[in-house]
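Student: Give me coordinates for this.
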Amino acid sequence: MSDTAPAAPQFADLGLPAPLLEALNSLGYETPSPIQAEAIPTLLAGDDLLGLAQTGTGKTAAFALPVLAGIDVSIRATQALILTPTRELALQVAEALQSYAQNMRGFSVLALYGGSPFAPQFKALERGAHVVVATPGRLTDHMRRGSIKFDHMRYLVLDEADEMLKMGFADDLDAVFEKVPEDTQKALFSATMPAGVRTVARKHMREPKEIRLHSGKTSSLDTITQKVWEVANHHKLDAMTRLLEVEPVEAMIVFVRTKIASQELSERLEARGFAAAALNGDLSQQLREQVVDRLKRGLLDIVVATDVAARGLDVERISHVLNYDLPHDSESYVHRIGRTGRAGRSGTAILFVTPRERRMLGMLEKATGQKIEQQALPTADAVRSGRLSKLATRL
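Tutor: Model (predicted):
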């Protein structure tokens, strides 16, 4: 018996057509992630798929590549529909599809989301976008107006299904499932598997193959170090400032509970000299996209966000997530900390708890399957040392 471990699969082993393999090579993709290695052959085989995977595991390529493999660009009609909970994620998925399809001449993808005018969307749908990536609310608007056609639909994908259900889109999703042709291949991806997601799969999918990457070495949480500090509410800003002096932060997402808190904290951080901005539902779509773009380009180091505004946020340079306010439930915590440690990079998730909130730690540790390290706040000496170290680096 040989002790040699089987070789890791390559993208060329998964059954993808040459134009997609060439695109992956030009984009620098080397070996498929675990979710890609399992999901791509399953979807290429025509099976429905139920995937339990965190953000940052490569799940966009896991469904995008098989969908593109099945698109007939000579047919000017919508053949695939991908639903996402937020505008930001819809744009990111559409951008990914465009990059993977760089060698598919004539291919078109359209992102449909609220906050943008209908007229250009109508025209793009009339021209026949091959793939539509949409938020449930805007898709429902187009369905009512009859502007999206389902006759040639071959694929339906739900990305972050648990988030869409949490946001109250269950009826909208049911309506979409009822509208697509019966033989449409369906894939559902979710970071968590609450009863609502199971219900959707049971009602609308044909014996889906199930892939679970929620625990074990394939979980994206393995790249994240979790820490907790006990901090009274009125000391949180000072505690955060100390942490920023000593932690090697490249970019940080700070989570708060309300839109007002998002705006106020970002302004207080700016007053202390940090490159910070708020990201919340009160901002126009244009302003939100500007904040995300500035974060990606390194013009911002800190974004103070609400849970809803940060859904689907995918910026590789985010090295830290700070739970300034405790999330409402463990699922939200998993989604929050999944904004760091992406694409194989390590990340740090920091949690502030008040003395009364300490009892929540056990629930969060159970949700992540990991111990959350309890830490003491940095001393004045550590802060001074951190400042000197950063100064030396800049010089």
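
Student: can we go C-alpha only for contacts and neighbour counts from here?
Tutor: Fine.

Student: What's the end-to-end length of stretch 337-349?
Tutor: One end of stretch 337-349 sits 6 Å from the other (C-alpha to C-alpha, to the nearest Å).

Student: can you pull out the strands in the stretch 51-200 of the chain?
Tutor: 80-83, 109-112, 131-134, 155-158, 185-190 (DSSP state E, counting those that start in this stretch).

Student: could those strands be laid out in a markdown table, adding distance to Glu178?
Tutor: A markdown table is the format used below for the strands of the stretch 51-200 of the chain (distance: least, C-alpha to C-alpha, whole Å):
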| stretch | distance to Glu178 |
| --- | --- |
| strand 80-83 | 14 |
| strand 109-112 | 20 |
| strand 131-134 | 17 |
| strand 155-158 | 12 |
| strand 185-190 | 12 |
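
Student: Check those for me and report the most buried one.
Tutor: strand 131-134 (a mean of 27; mean count of other C-alpha atoms under 10 Å).

Student: follow-up on the earlier one: closest one to Gln286 among the strands of the stretch 51-200 of the chain?
Tutor: Gln286 lies closest, by C-alpha to C-alpha, to one member of these: strand 109-112, at 14.7 Å.

Student: which residues sit against the closest one?
Tutor: Strand 109-112 is contacted from outside by 87, 90-91, 94, 97-98, 121, 124-125, 129-135, 138-139, using C-alpha atoms under 8 Å, 6 or more residues apart in numbering.

Student: List only those of those flagged as buried.
Tutor: 87, 90-91, 94, 97-98, 121, 125, 129-135, 138-139 (16 or more other C-alpha atoms under 10 Å).

Student: Show me those that map onto helices.
Tutor: Among those, DSSP state H puts Arg87, Ala90, Leu91, Ala94, Leu97, Gln98, Gln121, Leu125, Arg138, Leu139 in helices.

Student: Look up how far Ala195 lies from the nearest residue to Met363 once chain neighbours are set aside.
Tutor: The shortest distance from Met363 to any non-neighbouring residue, by C-alpha to C-alpha, 6 or more residues apart in numbering, is to Ser330 (6.8 Å). Distance of Ser330 to Ala195, computed by C-alpha to C-alpha: 15 Å.

Student: okay, these two: which has more neighbours?
Tutor: Ser330 (18 against 10; other C-alpha atoms under 10 Å).

Student: give the contact list for that one.
Tutor: So Ser330 contacts Met363, Leu364, Ala367 (C-alpha under 8 Å, 6+ apart).

Student: Compare those residues and tell me which is most surrounded.
Tutor: Leu364 (20 neighbours).

Student: correct me, but that residue touches Tyr333?
Tutor: Yes - assessed by C-alpha atoms under 8 Å, Leu364 is found in contact with Tyr333 at 7.3 Å.

Student: sorry, back to before: now, the contacts of Ser330 that are in helices?
Tutor: Met363, Leu364, Ala367.

Student: Tell me how far the first one lies from Val321.
Tutor: Yep, that's Met363 we're talking about. 19 Å.

Student: do the second one as well
Tutor: Separation of Leu364 from Val321 (C-alpha to C-alpha): 15 Å.

Student: what does the last one give?
Tutor: Taking C-alpha to C-alpha as the measure, Ala367 falls 17 Å from Val321.

Student: Please give the structure of this sequence too, so both can be compared:
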Amino acid sequence: MKQKYTILILTIIISTLLTGCWDKVEINNRGFVIGLGIDKLKEEEKKEELDKIKVSFKIPNVALLGTKQTPTKEASFYWEAQGESFNTTINKIESKSPFDLELSHNKIIILGKEIVQDKRLFKQILDGIDRNKRFSRKMFILVSEETASDIIAIKPNEQPIVGVYYSNILRSAVNNGTVIDGTLNKVIKEIHENKSTVFPLTTKTDNNKRIELVGGIVVKDYVFKEELNARECRFLNMINQDNYNIMDIHVTYKDVPVAYKITSNKSETKVTEKDNNLVLDIYIDTEGDITQHEIGIKGLVANDKGIREVEKLCENKIKENVNKLISKLQKDSLDVIHVKDTLYKYNQPLYKKVNEDFDQYFKNMKVNVHVNSKIRRIGIVR
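Tutor: Prediction:
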């Protein structure tokens, strides 16, 4: 019996010693793709007849993290290639690169604007991204005013890796509602279920040293339909989700400009039917602070009457902006406020009635916006 136990223990020890990483790759030989761009090629740019797109990305120079002498002090390496499809182009780069590409750490994919203006190519690119198991479902997809390769090539002063730069901005901005959420999971889900979605829109500054988010691109049936500015995107977020620090509302009270900073927002939508038309009721509750009016003016909002009057002005301003946004979306029946999804979840009989002709119902839909704004703090008063 002792001999059997001895053999068993020796077998376990030997098995442990023999295990190892057969596919081990040194970190210096890995290429961690953090930000990736995709552009549609013009005819004069093609190197081969079948080329359709250009893929570009940067790889951080991980050798700089070590203590050994490195052959270059560049913070990152830029790579690009042309190809017929997304994944074949990635394979082209992998065959030429001295690195083993690691895509699972990728933070963003930037699409050149011409991609979303070409329906068939856009569908092919999205399908290639969606099917690629190496990508995280939480990465962001953005659309750029310029070519995506121009954005990828920028070296922001604060962070030379564009993907990290965007990731740092987007992480908090999406949570507090100041930027559209363009994660892969969300846009693919909305395109499949609602046929419409919004991608964050980005551009570079005049000095080519920074990049910024400037609004959103609304896509329906894989076609670019409408562009939203940054403020319209914030009101869209106000309708679609609960947020905080979402925006400032500026009103004029007794000829004095007053700034109301929204610190929290809750919303709810209800869809009903009246006279064979859809009726959308949007309920928005906001809380916030008075952050500015004019120094030297005492007692302007230091009483219940003044506070309530400013609250009413803020409510009207929010209603006005939300109504303008809804009217803009109704022109092309862009259901990025999830009316159809709400019907499907909470009113199946009405959903079945309007489903086949939903676009027309959406265009003619009556909208009622109900806003309740509360001022919680008016700042330090001396």
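
Student: what TM-score comes out when they're superposed?
Tutor: Their TM-score after superposition, calculated using TM-score structural alignment, normalised by the length of structure 2, is reported as 0.23; 134 aligned residues with a C-alpha RMSD of 6.3 Å.

Student: ok so, going back, right, so of the strands of the stretch 51-200 of structure 1, which gets closest to Leu27 of structure 1?
Tutor: strand 109-112 (18.7 Å).

Student: what's the burial count for Ala119 of structure 1?
Tutor: 8.

Student: Can you list the buried residues in the host helix or strand of Val322 of structure 2?
Tutor: Following DSSP states H and E, one finds Val322 of structure 2 within helix 304-331. Neighbour counts over helix 304-331 of structure 2 (16+ other C-alpha under 10 Å) mark 307, 310-316, 318-319, 322, 325-326, 329-330 as buried.

Student: Now do that helix: which elements does it pack against?
Tutor: Applying 3 or more C-alpha pairs under 8 Å, 6 or more residues apart in numbering; DSSP states H and E, one finds that helix 304-331 of structure 2 makes contact with helix 230-240, strand 247-253, helix 358-364, strand 366-377.

Student: Ok, which of those comes nearest Gln82 of structure 2?
Tutor: Here helix 230-240 is closest among these (C-alpha to C-alpha), at 32.6 Å.

Student: how much does the closest one deviate in direction from strand 247-253?
Tutor: On the basis of axes from the mean of the first three to the mean of the last three C-alpha atoms, to 10 degrees, helix 230-240 of structure 2 is oriented at 100 degrees to strand 247-253.

Student: Near Gln374 of structure 1, how many residues? Count them for me, please.
Tutor: Gln374 of structure 1: 13 neighbours (other C-alpha under 10 Å).

Student: looking at it, it is touching Trp229, isn't it?
Tutor: Yes - between Gln374 of structure 1 and Trp229 there is a contact under C-alpha under 8 Å: 6.2 Å.

Student: can you give me the helices for the stretch 151-300 of structure 1?
Tutor: Remark: helices assigned in the stretch 151-300 of structure 1 by DSSP state H, counting those that start in this stretch are 161-166, 170-179, 195-204, 236-246, 259-271, 285-296.

Student: Can you tell me which helices and strands the fourth one packs against?
Tutor: When you say that, I think you mean helix 236-246 of structure 1. Against helix 236-246 of structure 1 (3+ C-alpha pairs under 8 Å, 6+ apart) you get helix 380-394.

Student: And the helix it packs on, what's buried?
Tutor: Buried, per 16+ other C-alpha under 10 Å, within helix 380-394 of structure 1: Val383, Gly386.

Student: Please report how far Ile14 of structure 2 lies from Arg234 of structure 2.
Tutor: On the measure of C-alpha to C-alpha, Ile14 of structure 2 and Arg234 of structure 2 end up 62 Å apart.

Student: who has more neighbours, the two?
Tutor: Legend: neighbour count by other C-alpha under 10 Å for Ile14 of structure 2 and Arg234, higher for Arg234 (22 against 11).

Student: Pull up the gap between that one and Val174 of structure 2, please.
Tutor: Where Val174 of structure 2 is concerned, Arg234 of structure 2 sits at a distance of 10 Å (C-alpha to C-alpha).

Student: Ile115 of structure 2 too?
Tutor: Distance from Ile115 of structure 2 to Val174 of structure 2, by C-alpha to C-alpha: 24 Å.

Student: So for these two, which residue has more residues nearby?
Tutor: Ile115 (24 against 17).

Student: measure the closest residue to Val369 of structure 2 other than its chain neighbours to Asn323 of structure 2 for me?
Tutor: Distances taken as C-alpha to C-alpha, 6+ apart place Ile282 nearest to Val369 of structure 2, at 4.9 Å, with adjacent residues excluded. Separation of Ile282 of structure 2 from Asn323 of structure 2 (C-alpha to C-alpha): 10 Å.

Student: what sits in contact with each of the two?
Tutor: The contact lists of Ile282 of structure 2 and Asn323 share Val367, Val369, where a contact means C-alpha under 8 Å, 6+ apart.

Student: about what we covered before: determine the residues that are contacts of both of Gln374 and Trp229 of structure 1.
Tutor: With C-alpha under 8 Å, 6+ apart as the test, Gln374 of structure 1 and Trp229 reach no residue in common.

Student: Just list what the longest strand along structure 2 packs against, helices and strands only.
Tutor: With secondary structure taken from DSSP state E, structure 2 has its longest strand at strand 256-274. Strand 256-274 of structure 2 is packed against helix 230-240, strand 247-253, strand 277-292, helix 339-346, with contacts defined by 3+ C-alpha pairs under 8 Å, 6+ apart.

Student: among those, which is the most enclosed?
Tutor: helix 230-240 comes out most buried of these by mean count of other C-alpha under 10 Å, with a mean of 21.

Student: Return the list of helices and strands in contact with that one.
Tutor: So helix 230-240 of structure 2, by 3+ C-alpha pairs under 8 Å, 6+ apart, packs with strand 211-220, strand 256-274, strand 277-292, helix 304-331.

Student: Would you reformat the ones you listed as JSON lines and include distance to Glu94 of structure 2?
Tutor: Shown next, in JSON lines, are these (distance: least, C-alpha to C-alpha, whole Å):
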{"stretch": "strand 211-220", "distance to Glu94 of structure 2": "28"}
{"stretch": "strand 256-274", "distance to Glu94 of structure 2": "46"}
{"stretch": "strand 277-292", "distance to Glu94 of structure 2": "50"}
{"stretch": "helix 304-331", "distance to Glu94 of structure 2": "42"}
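
Student: Out of the ones you listed, flag the one nearest Ile375 of structure 2.
Tutor: Among those, the nearest to Ile375 of structure 2 by C-alpha to C-alpha is strand 277-292 (5.2 Å).

Student: hmm, who's touching the closest one?
Tutor: If you take C-alpha under 8 Å, 6+ apart as the criterion, strand 277-292 of structure 2 is touched by 238-239, 257-273, 339, 361-362, 364-379.
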